[in-house]
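A.B. asks: okay, predicted coordinates and the sequence, questions at the end:
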Amino acid sequence: MEKGHSGSLPERVLKWIAGLGGQPVHVREIRRLPGSTSCSLYQVRLEDGAQSQDAVVRLYDNERWLSQEPDLAAHESEALIRSGLGRVSSPKLLGVDNDGRACGLPAVLMTMLPGEVILKPQDMHSWLGGLAEALAEVHAVPAGDFPWTHFSYTDIDALEPPVWTSRTDSWGKAVSFVKNSWPQYEPRFIHRDYHPANVLWLGDAVSGIVDWPNACRGPAGADVGHCRLNLAQLYGVEAADAFLQAYIDHAGASFTYHPYWDLLSLFDGLCDGPPQVYGGWAAFGMTGLTDRIVTERIERYQASLMKRLGGQQE
């Protein structure tokens, strides 16, 4: 077996991969993939006789995450199967070790999609439109009886204005709204972690969406809001607003915008502490951001959401 120089996998994982097919599969190359901040991802080159293919193996080695959601491997594998029911370009499931009995850790093996993450697009308008169209296709997948359902990452009942803001009155109004205004919604199949670093591109077209272990039935606005939060931090409010309009255009009558989901996504994004630069962005070439810049952009984004909320309540 040849191993690449930039990564390695435990022998028991390699043995598991080799035994998944009807005939022996050889792992010829291994490369750790950049950008993953929650668990370990590896690209592997699989050879089966005269054929070869690139695949991705995810090892769920984040103890905190596993303690909160011990069914992560099963969750992702079912999400990959469900996403395949629509027009979404998502990885195909090749194998799953739900409880880690074979690999030592829960693991998922899936096909590797072509393309690359682009965080510095040449044509921002077209790029945002592609992000929006791809998300609308996710939400068109039948949710059916998919067993995982949306929940908030933050304790809504315990919400308070963040300690780092000087705009406590405005944030206090946002807290009150989120605590008391949960809207009705039609459940959709949602990705639940949709943002630019989980979308692959070939040229100027989306070639795939990755990272599905959080997919669930829930409000489309949760996906829209999470992506808008990321766009606001990366580029500013204008990009977040342009994405929203593009999504509305692509989703059509199936989507009704409600600022609640933007605000809840904002609080979900802050549940682990003050704003900071997401570690995965630098791996894809997005450098130059600082915690201060991100904080200032979040403040402006929150102000824009309160303005939208005020307009809706008039």
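C.D. replies: Nice, I can see it. Numbering: from 1, shown residues only.
A.B. asks: going by C-alpha atoms from here, please, whenever you check contacts or count neighbours.
C.D. replies: Fine.
A.B. asks: touching, residue 47 and residue 23? I think so.
C.D. replies: No: using Cα atoms under 8 Å, residue 47 is not in contact with residue 23, being 10.6 Å away.
A.B. asks: quick one: which of these two has more around it?
C.D. replies: The neighbour count for residue 47 versus residue 23, taken as other Cα atoms under 10 Å, is higher for residue 47 (17 against 10).
A.B. asks: which residue, neighbours along the chain excluded, lies closest to the more buried one?
C.D. replies: Ranked by Cα to Cα, 6 or more residues apart in numbering and with sequence neighbours excluded, the top spatial neighbour of residue 47 is residue 26, at 5.1 Å.
A.B. asks: contacting residues for the one you found?
C.D. replies: For residue 26, the contact set (Cα atoms under 8 Å, 6 or more residues apart in numbering) comprises 1, 18, 46-48.
A.B. asks: now the buried members of the residues you listed.
C.D. replies: 18, 46-47 (16 or more other Cα atoms under 10 Å).
A.B. asks: narrow those residues to those in helices?
C.D. replies: residue 18 (DSSP state H).
A.B. asks: list just the nearest of the buried ones among the contacts of residue 26 to residue 93.
C.D. replies: residue 46 (14.4 Å; Cα to Cα).
A.B. asks: from what I can see that closest one touches residue 28, true?
C.D. replies: Yes: counting by Cα under 8 Å, residue 28 is a contact partner of residue 46 at 6.2 Å.
A.B. asks: same list, the buried ones among the contacts of residue 26, but as CSV with distance to residue 70 please.
C.D. replies: Conversion of those to CSV gives the following (distance: Cα to Cα, whole Å):
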residue, distance to residue 70
18, 25
46, 28
47, 31
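A.B. asks: put this next to the previous one:
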Amino acid sequence: MAKGESTAAVRAAIDDRGWSRTRLWVEQALPPGRRIRAVATLRGGWTSEMRRLEVGGTQERGAQGGGTQEGEVQEPSSLVLRSFTKPFYVKHALGLLTREADILRFLDGTDVPAARLHAVDAAAEHCDHPSLVMSLLPGSVRLDEQDEQDVERKSQLLARQLAALHALTVPEADRPRTYEAWTGPERVRIPDDTKRPRLWRRAVDVIRRPAPAHRSCFLHRDFHPGNVLFTGHGAGLAISGVVDWVETSWGPADLDVAHCSTATALLHGVQAGMGLVVPYLAAGGTLSDDPADHLYWRLLDALAFAPDAEKVAVPWRDLGRSDLTPAVLTQRLEDYLQALFDQYG
């Protein structure tokens, strides 16, 4: 999880409301002499409450060879606490947080810039709410739109990172669950005031067919600019972290590319969303050779955002994108559907 722009000011006093048992559980898992000294709320999440925990304390016993001496205050370190508090996510927390914990353990031995797992209580046996504690990653979410070159640089980095994820070798015993579709032809909500109902119906008709045959690989499943952290600027821009692994799945690479492309189109416009495929393939990624199959996966993802992508827009607006109104998002989503048909239909 990010620090910096996505973090509220760290408070000196700890707010016990609603998480006193959780705080006690976290502190019991810390090394001797360490405790939570300050807490900050992290912004930008939608499914869960995120807190940054500043951990400090004193060394319990003297160290040899010039190390920290007894009673000396240790430098603070930072952790991130994710807690599910909304009823829907509390209901599904056991599967979601157990999956994220398993994935973080697996990724700890890879080059993927993911957080390190510290503790998990997916069933809320010790906490006020189902919770997971992990290390704080450097960098911040960058959803601002400086210029076309900035968007292009970020898109190239996203595409390369996604291709690297899909190329991971995962032993069968460590593979996550098979992917789940997030919408279906009977579940799509067409905008009430759309002026292009035929476009929507045409898109829904495409996903009425059975899922195309595909080669499965490791999927983040919710990979988009809001779940990626960046450091640096201009030519020095780099990805410093990938977060939110609760939906990790095993399935077609097309679906991960589709999800990142839809989100990019909503954030930065249709051209940016359509352009993600090029750097992804250039980075060694593999997609379906059949345009009709690729169109299926792209539409299956895009239609899950209907009618106005408000679900993702709320945290995006919290991070400064006040321009992403429901009307803007609906227009971009419709234009994106049309662009997909123009290129693949």
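C.D. replies: That came through, no problem. On a predicted model such as this, the values are computed, not experimentally measured, just so you know.
A.B. asks: drop the TM-score for these two in here.
C.D. replies: Here the superposed chains carry a TM-score of 0.89, computed using TM-score structural alignment, normalised by the length of the first structure; 305 aligned residues with a Cα RMSD of 2.2 Å.
A.B. asks: returning to what we had before: identify the residue of the second structure aligned to the residue nearest to residue 47 of the first structure.
C.D. replies: Applying TM-score structural alignment, one finds that residue 26 of the first structure aligns to residue 35 in the second structure.
A.B. asks: quick one: its match is in a strand?
C.D. replies: Yes: checked against DSSP: H, G, I helix; E, B strand; the rest coil, residue 35 of the second structure lies within a strand.
A.B. asks: ok, the residue most central in space within the second structure to residue 165 of the second structure distance?
C.D. replies: Taking Cα atoms, centre = their mean, the centroid of the second structure lies closest to residue 227, which sits 3.2 Å from it. Computed as Cα to Cα, to the nearest Å, the residue 227 of the second structure to residue 165 of the second structure distance reads 14 Å.
A.B. asks: again, but for residue 223 of the second structure
C.D. replies: For residue 223 of the second structure, the distance to residue 165 of the second structure (Cα to Cα) stands at 10 Å.
A.B. asks: higher neighbour count, the two?
C.D. replies: residue 223 (25 against 19).
A.B. asks: give me the number of residues near residue 181 of the second structure?
C.D. replies: 11.
A.B. asks: who's in contact with the residue nearest to the centre of the second structure?
C.D. replies: Contacts of residue 227 of the second structure by Cα under 8 Å, 6+ apart are 141, 242-244.
A.B. asks: from those, which would you call buried?
C.D. replies: 141, 242-244.
A.B. asks: what's stretch 264-281 of the first structure in contact with?
C.D. replies: With Cα under 8 Å, 6+ apart as the criterion, stretch 264-281 of the first structure contacts 34-37, 119, 152-154, 162, 164, 178, 197, 222, 225-226, 229, 287, 289-292, 294-295, 298, 302.
A.B. asks: just the buried members of those residues?
C.D. replies: For the contacts of stretch 264-281 of the first structure, a burial check counting by 16+ other Cα under 10 Å picks out 35-36, 119, 154, 162, 178, 197, 222, 225-226, 229, 289, 294-295, 298, 302.
A.B. asks: could I get the full set of helices for the second structure?
C.D. replies: For the second structure, the helices defined by DSSP H occupy 20-28, 87-91, 93-107, 148-166, 197-206, 253-268, 270-274, 277-282, 291-302, 310-318, 326-344.
A.B. asks: what's the closest of those to residue 212 of the second structure?
C.D. replies: helix 291-302 (5.9 Å).
A.B. asks: what's the neighbour count on residue 301 of the first structure?
C.D. replies: By other Cα under 10 Å, 25 other residues sit near residue 301 of the first structure.
A.B. asks: ok, and the closest non-adjacent residue to it?
C.D. replies: Leaving aside its chain neighbours, residue 301 of the first structure sits nearest to residue 237 (5.6 Å; criterion: Cα to Cα, 6+ apart).
A.B. asks: buried stuff in stretch 44-61 of the first structure?
C.D. replies: Buried-residue list, stretch 44-61 of the first structure, by 16+ other Cα under 10 Å: 44-47, 54-60.
A.B. asks: and the two most separated of these?
C.D. replies: 47 and 60 (24.3 Å).
A.B. asks: picking up where we left off before, for the buried ones among the contacts of residue 227 of the second structure, which one is nearest residue 280 of the second structure?
C.D. replies: residue 242 (16.7 Å).
A.B. asks: list the contacts of the alignment partner in the first structure of that closest one.
C.D. replies: For residue 242 of the second structure, the aligned position in the first structure is residue 209, judged by TM-score structural alignment. By Cα under 8 Å, 6+ apart, residue 209 of the first structure lies in contact with 88-91, 198-200.
A.B. asks: now those in JSON lines, with distance to residue 67 of the first structure?
C.D. replies: Listed next are the contacts of residue 209 of the first structure as JSON lines, based on distance: Cα to Cα, whole Å:
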{"residue": "88", "distance to residue 67 of the first structure": "30"}
{"residue": "89", "distance to residue 67 of the first structure": "30"}
{"residue": "90", "distance to residue 67 of the first structure": "27"}
{"residue": "91", "distance to residue 67 of the first structure": "26"}
{"residue": "198", "distance to residue 67 of the first structure": "24"}
{"residue": "199", "distance to residue 67 of the first structure": "27"}
{"residue": "200", "distance to residue 67 of the first structure": "30"}
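A.B. asks: which among the residues you listed gets closest to residue 182 of the first structure?
C.D. replies: Nearest to residue 182 of the first structure among those, with distances taken as Cα to Cα, is residue 198, at 27.7 Å.
A.B. asks: measure the closest one to residue 22 of the first structure for me?
C.D. replies: Counting by Cα to Cα, the gap from residue 198 of the first structure to residue 22 of the first structure is 32 Å.
A.B. asks: coming back round to it: determine which two of the contacts of residue 209 of the first structure are furthest apart.
C.D. replies: Every pair of the contacts of residue 209 of the first structure checked by Cα to Cα; the farthest is 88 and 198, at 13.2 Å.
A.B. asks: what's stretch 87-106 of the second structure in contact with?
C.D. replies: Residues outside stretch 87-106 of the second structure that contact it (Cα under 8 Å, 6+ apart): 47-48, 84, 114-117, 120, 122-123, 129-132, 174, 176, 244-248.
A.B. asks: strands - which of those land there?
C.D. replies: Counting by DSSP state E, those place 117, 120, 131-132 in strands.
A.B. asks: endpoint to endpoint, stretch 138-149 of the second structure covers what distance?
C.D. replies: 23 Å.
A.B. asks: now swap in stretch 101-121 of the first structure and tell me
C.D. replies: End to end - Cα to Cα - stretch 101-121 of the first structure spans 43 Å.
A.B. asks: buried residues in it, which are they?
C.D. replies: 102-103, 105-113, 116-119.
A.B. asks: alright, calling it a day.
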